[in-house]
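Participant: Sequence first, predicted coordinates after that:
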Amino acid sequence: VPKLLVRLTIGLLLSFWGSSLTPRLLAQTPFRPDPTTLVGALQQHYDQVRDFAADFIHVYEGGALRMKATEKGTVLIKKPGKMRWHYNTPEDKLFVFDGRTIYAYFRDEAQVTVSPMPRGDEVGSAILLLTGRGDLVRDFRPEYVELPDLASDSYALRLEPIVPAPDYTSLILVVGRSNLMLHQLISTDRQGGTSTFQFSNLEENLGIADSHFSFTIPADVEVIRHDGVSQ
């Protein structure tokens, strides 16, 4: 998967840390709630999530290059703005967001890219949600969508940004009916490519230490800087 594409997709991921109906009441409702009610409940839930950890499978297909790639790894996320994405299959690469700077470490290529964290006014509402300033109800038009193999204990919700986003045209969230945990995130980019993240073993509010989000540039690697710091 191209490096820029990986970075843009990761920018979407932590967007979704988030009515009158609580998650418990939603689980007890025999019919699915209207999309706006579900989005409100999601926002309420994700507002209470301070951090989470999960395994993931990332599949990208289509786009300008007409490619398909499948990768696997683990992720740690902590508000506000801290992330650690470790891809371990088929190649080893690491993305660390420390709240101010993004480090992308491509171990096999002995290369590190350093970029500033985008400011909220520079990006679409996905990143604004990541920083805690966005709102699923305010920033998206929600509708249910039918997906093949959708589990009976899940909701699939398509979100169209009200203000066009630079990185994607739409998002699909697949969440658990009983706990509103994120099972899957599907984004469609402006080249027609689809990026799907499937999560497993997801755990919330673990008290993840800040030390997981620090990064020291290894010796003897090529460093490409986009943060205005001279090498």
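Facilitator: Arrived safely. Every value quoted in this text rests on a predicted model; they were computed, and no experiment measured them. Numbers count the residues shown, from 1 in each chain.

Participant: all contacts plus neighbour counts: C-alpha atoms, from now on.
Facilitator: OK.

Participant: and the nearest residue to residue 182 once chain neighbours are set aside, how far is that from residue 9?
Facilitator: In space, not counting the residues next to it along the chain, residue 182 is nearest to residue 175; the distance is 4.6 Å by Cα to Cα, 6 or more residues apart in numbering. Noted for residue 175: a distance of 19 Å to residue 9, by Cα to Cα, to the nearest Å.

Participant: Same drill for these two, tell me which one is more crowded.
Facilitator: The neighbour comparison of residue 175 against residue 9 (other Cα atoms under 10 Å) goes to residue 9, with 23 against 19.

Participant: Comparison target, given below:
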Amino acid sequence: MRRIAALAFAALVAVAVPLVSTDSAAQAGAQALPAAKANEVATKVQAFYDRTTSFASDFTQEFFVKSHNVKKTSKGTVTFAKPGKMYWDYSNPAGNRVVSDGTILKVYEAANKQMFEQTVNKSQYPAALSFLVGGGKLTEVFNFELYDGAAMGFPGGQVLVGTPKQPTPAYQKVLFYVDSQTAQVRRVLIVDGQGNRNRFDFENPRVNVPVNDDMFKFTPPAGTQLIKP
């Protein structure tokens, strides 16, 4: 179970920062903006994705493992569709996939010819991304602080720093980097209790594009070892 959750989480949704009030914001000396402004920005973000039926993008992922001081970089494309569907297609590592039809989550590792499979409702499905696929409301999951993007190395935007209202082993902080003009999330950074960081930058995003449901029905190559909890 922990192995599946870790793989799915790493494949989904990264900088070494102490778990203080705002991670890199504290290092930069940034000051949190008024709470009312944080709620306003969170509401705009939610409204944008409530109007979105599908989302496709190129992505770059940086996954930092603090205990080993190792950073891994991956690239690929991702497609989300409501309700709860997603397809992560990795070009590096080539052939890796993370697929969900909204019910079953499948994590395929091409190099090892293994696929980890479990139901979404039993996985540590990251609330950090659930709003993209019609999941829970951000303000119901997180308490937010807001920082000016320029102070966080994100000019032209703002950064929502979320602390989960209910403790979870999956993460202690989630940072949403929001484009000020569109209220679209262009980067998600997740920090867990061990100080590991998982960062996704979404590039060339396309919203409400036609999506074929067949892409969310992944069958691994013959000879793949299937692992279930």
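Facilitator: Perfect, thanks for sending it. Small disclaimer: the values here were computed from a predicted structure and weren't measured.

Participant: hang on, the earlier thing: counterpart of the residue nearest to residue 182 of the first structure over in the second structure?
Facilitator: In the second structure, residue 175 of the first structure lines up with residue 178, judged by TM-score structural alignment.

Participant: Wasn't that match part of a helix?
Facilitator: No - under DSSP: H, G, I helix; E, B strand; the rest coil, residue 178 of the second structure sits outside any helix and is assigned strand.

Participant: Could you check how many residues crowd around residue 177 of the first structure?
Facilitator: Using other Cα under 10 Å, residue 177 of the first structure has 21 other residues around it.

Participant: can you pull the contacts of it?
Facilitator: The contact partners of residue 177 of the first structure, taken as Cα atoms under 8 Å, 6 or more residues apart in numbering, are 23, 26-27, 153-155.

Participant: Over in the second structure, see which of the residues you listed survive.
Facilitator: By both residues aligned by TM-score structural alignment, their matches' Cα atoms under 8 Å, these still in contact after alignment to the second structure are 153-155.

Participant: Just among those, which is most surrounded?
Facilitator: Counting neighbours by other Cα under 10 Å, the top entry in these is residue 155, with 23 neighbours.

Participant: Aligned to that one, what sits in the second structure?
Facilitator: So residue 155 of the first structure corresponds to residue 158, using TM-score structural alignment.

Participant: part of a strand, is that match?
Facilitator: Yes - under the criterion used here (three-state DSSP), residue 158 of the second structure sits inside a strand.

Participant: Which parts of the first structure are strands?
Facilitator: Along the first structure, counting by DSSP state E, strands occupy 51-62, 67-78, 82-89, 93-98, 101-106, 111-116, 140-144, 154-161, 170-176, 182-188, 194-204, 222-225.

Participant: Could you dump the ones you listed into TSV and include distance to residue 132 of the first structure?
Facilitator: Below are those laid out as TSV (distance: least, Cα to Cα, whole Å):
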stretch	distance to residue 132 of the first structure
strand 51-62	13
strand 67-78	12
strand 82-89	12
strand 93-98	15
strand 101-106	17
strand 111-116	18
strand 140-144	15
strand 154-161	17
strand 170-176	18
strand 182-188	17
strand 194-204	17
strand 222-225	27
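
Participant: For residue 41 of the first structure, which of the ones you listed is the nearest?
Facilitator: Of all these, strand 170-176 sits nearest to residue 41 of the first structure, with 11.3 Å by Cα to Cα.

Participant: can you give me how far the longest helix seen in the second structure is from the chain middle?
Facilitator: Ordering each helix of the second structure by length in residues (DSSP state H) puts helix 35-50 first. From the chain centre to the centre of helix 35-50 of the second structure is a distance of 18 Å (Cα atoms, centre = their mean, to the nearest Å).

Participant: what angle do it and strand 185-191 make?
Facilitator: Relative orientation of helix 35-50 of the second structure versus strand 185-191 (axes from the mean of the first three to the mean of the last three Cα atoms, to 10 degrees): 110 degrees.

Participant: tell me the angle helix 35-50 of the second structure makes with strand 157-164.
Facilitator: 90 degrees.

Participant: Please identify the buried residues of helix 35-50 of the second structure?
Facilitator: Residues of helix 35-50 of the second structure classed as buried by neighbour count (16 or more other Cα atoms under 10 Å): 38-39, 41-42, 44-46, 49-50.
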